[in-house]
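Asks: 3D model of this:
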Amino acid sequence: MFNLRTISLCGLLLTTSVGFLSLDGRVAIARRREAPKVVRVTDVQLQSENIAGVWYHRLTGRVRNETATPARNVQIYYEIYDPTSKRILEAGFTQLRNRVIDRGAEAEFLVTPNRGGLVKITLVEWLSGDREYRSFQQMQEFPQ
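Replies: Below you'll find the predicted structure:
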């Protein structure tokens, strides 16, 4: 049979181990609250020009790598909205092929959409240093 001393020692060990687990849990929760290290679009400009009755549009922007490793094959997904009705006029993506964005560095992108309007960047995907595809759901409108 167990005596009182053995039972109290087991209780002490369980209490101590649960205390350590809760400390580890707090550290893990604190890590989750930090800002994510992602590749994000920092600036977007949409220029429209009418040449001989035909509208031409040019969407340019900057992408910043905030991760700890280089980012490759970055893809930027965008939507263009009608400024008055907020209806989607066009959705598409552009890719920085064969470009490596070092950590903390920026790169520029260019795409020629068929329509003009309000620009919303929806998603950024990239190939990380460990050869895994990562993504960041940016969902940010850029005023023009």
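Asks: every contact and neighbour count from this point should use C-alpha atoms.
Replies: Noted.
Asks: doesn't Phe109 lie inside a strand?
Replies: Yes. Counting by DSSP: H, G, I helix; E, B strand; the rest coil, Phe109 is located in a strand.
Asks: tell me the contacts of it?
Replies: By Cα atoms under 8 Å, 6 or more residues apart in numbering, the contact list for Phe109 reads Thr60, Gly61, Arg62, Val63, Thr94, Gln95, Leu96.
Asks: all strands of this structure, in order?
Replies: 39-51, 54-65, 71-81, 88-101, 106-111, 118-127, 133-136, 140-142 (DSSP state E).
Asks: could you redo the contacts of Phe109 as TSV and give each row neighbour count?
Replies: What follows is the contacts of Phe109, written out as TSV (neighbours: other Cα atoms under 10 Å):
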residue	neighbour count
Thr60	15
Gly61	16
Arg62	15
Val63	21
Thr94	15
Gln95	18
Leu96	18
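Asks: okay, now the closest residue to Val100 other than its chain neighbours: neighbour count?
Replies: Leaving aside its sequence neighbours, Val100 sits nearest to Arg72 (Cα to Cα, 6 or more residues apart in numbering; 4.8 Å). A total of 21 residues lie near Arg72 under the criterion other Cα atoms under 10 Å.
Asks: swap in the one 5 residues further on?
Replies: Tyr77 has 18 neighbours, counted by other Cα under 10 Å.
Asks: now do the contacts for the residue lying closest to it once chain neighbours are set aside.
Replies: Spatially, and ignoring its direct neighbours in sequence, Tyr77 is nearest to Phe93 (4.2 Å; Cα to Cα, 6+ apart). Residues near Phe93 by Cα under 8 Å, 6+ apart: Gln75, Ile76, Tyr77, Tyr78.
Asks: sequence B follows; please return its structure for comparison with A:
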Amino acid sequence: MTIDYDEVRRRSREGSPFSNGTEGYGWMAVWCEICLRDAPFRNGISATGCPIILVAQLGRTPAEFLDGPRDEHGRYSIAQRYTCIEYRAPGNGGGEPRPKPEPRGMDGLFDRPERSTRMFVPPTRIEVSA
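Replies: The predicted structure is shown next:
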């Protein structure tokens, strides 16, 4: 299921989700930097990234951000500020394997070359008489 920017923006609420850049980038380092939804963009496969991140960076709080746990004084850690309900952890999924995305520039027009395993084998010394 793809997430549409216009839909995320429509459901978002006024106000920035983070009080400053340190808080925002600290939270994104824990959640977005490893989320599978943004992996094609991070790996240069897709030209567009996660629309939830974009909405958050443009100063609106996405509906996909649920408030995280707080202590008795209302404090929270940067990593737990929000829980993103669209987060997909690496290695999660199970079930049927998904096909690998097409490499940039191939556009699915040609057969994909099989990857071969390359191993480094150190050269062996051979005694040569001179």
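Asks: tell me how the two chains score on TM-score.
Replies: The TM-score (TM-score structural alignment, normalised by the length of the second structure) is 0.20; 43 aligned residues with a Cα RMSD of 4.5 Å.
Asks: returning to what we had before: from Val111 of the first structure, how far out is the residue nearest to Tyr77 of the first structure?
Replies: 8 Å (Cα to Cα, to the nearest Å).
Asks: just Ile51 of the first structure next, same as before
Replies: 18 Å.
Asks: more neighbours, the two?
Replies: The neighbour comparison of Ile51 of the first structure against Val111 (other Cα under 10 Å) goes to Val111, with 15 against 8.
Asks: these two touch, right, that one and Gln47?
Replies: No. With contact defined as Cα atoms under 8 Å, Val111 of the first structure does not count as touching Gln47 (11.0 Å).
Asks: common neighbours of these two, please.
Replies: Common neighbours of Val111 of the first structure and Gln47 (Cα under 8 Å, 6+ apart) are Arg58, Leu59.
Asks: what is the burial count for the residue nearest to Asn50 of the first structure when sequence neighbours are not counted?
Replies: Excluding its sequence neighbours, the residue lying closest to Asn50 of the first structure (Cα to Cα, 6+ apart) is Tyr56, at 6.3 Å. When neighbours are defined as other Cα under 10 Å, Tyr56 of the first structure has 15 of them.
Asks: how near is Tyr56 of the first structure to Ser48 of the first structure?
Replies: Counting by Cα to Cα, the gap from Tyr56 of the first structure to Ser48 of the first structure is 6 Å.
Asks: ok, so of the contacts of Phe93 of the first structure, who is nearest Arg40 of the first structure?
Replies: Comparing the contacts of Phe93 of the first structure against Arg40 of the first structure with Cα to Cα picks out Ile76 as the nearest, at 8.9 Å.
Asks: now for the closest one, how many residues are close by?
Replies: 25.
Asks: show me what contacts it?
Replies: Phe93, Thr94, Gln95, Ile121, Thr122, Leu123, Val124, Glu125.
Asks: which among those gets closest to Arg40 of the first structure?
Replies: Using Cα to Cα, the contacts of Ile76 of the first structure come closest to Arg40 of the first structure at Val124, 6.5 Å.
Asks: need the nearest residue in space to that closest one, chain neighbours excluded.
Replies: Ile76 (4.7 Å).
Asks: over to Arg97 of the first structure?
Replies: The shortest distance from Arg97 of the first structure to any non-neighbouring residue, by Cα to Cα, 6+ apart, is to Asn73 (5.2 Å).
Asks: for the one you found, give its distance to Tyr133 of the first structure.
Replies: In terms of Cα to Cα, Asn73 of the first structure sits 9 Å off from Tyr133 of the first structure.
Asks: now do the shared contacts for the two.
Replies: In contact with both Asn73 of the first structure and Tyr133: Trp126, Leu127, using Cα under 8 Å, 6+ apart.
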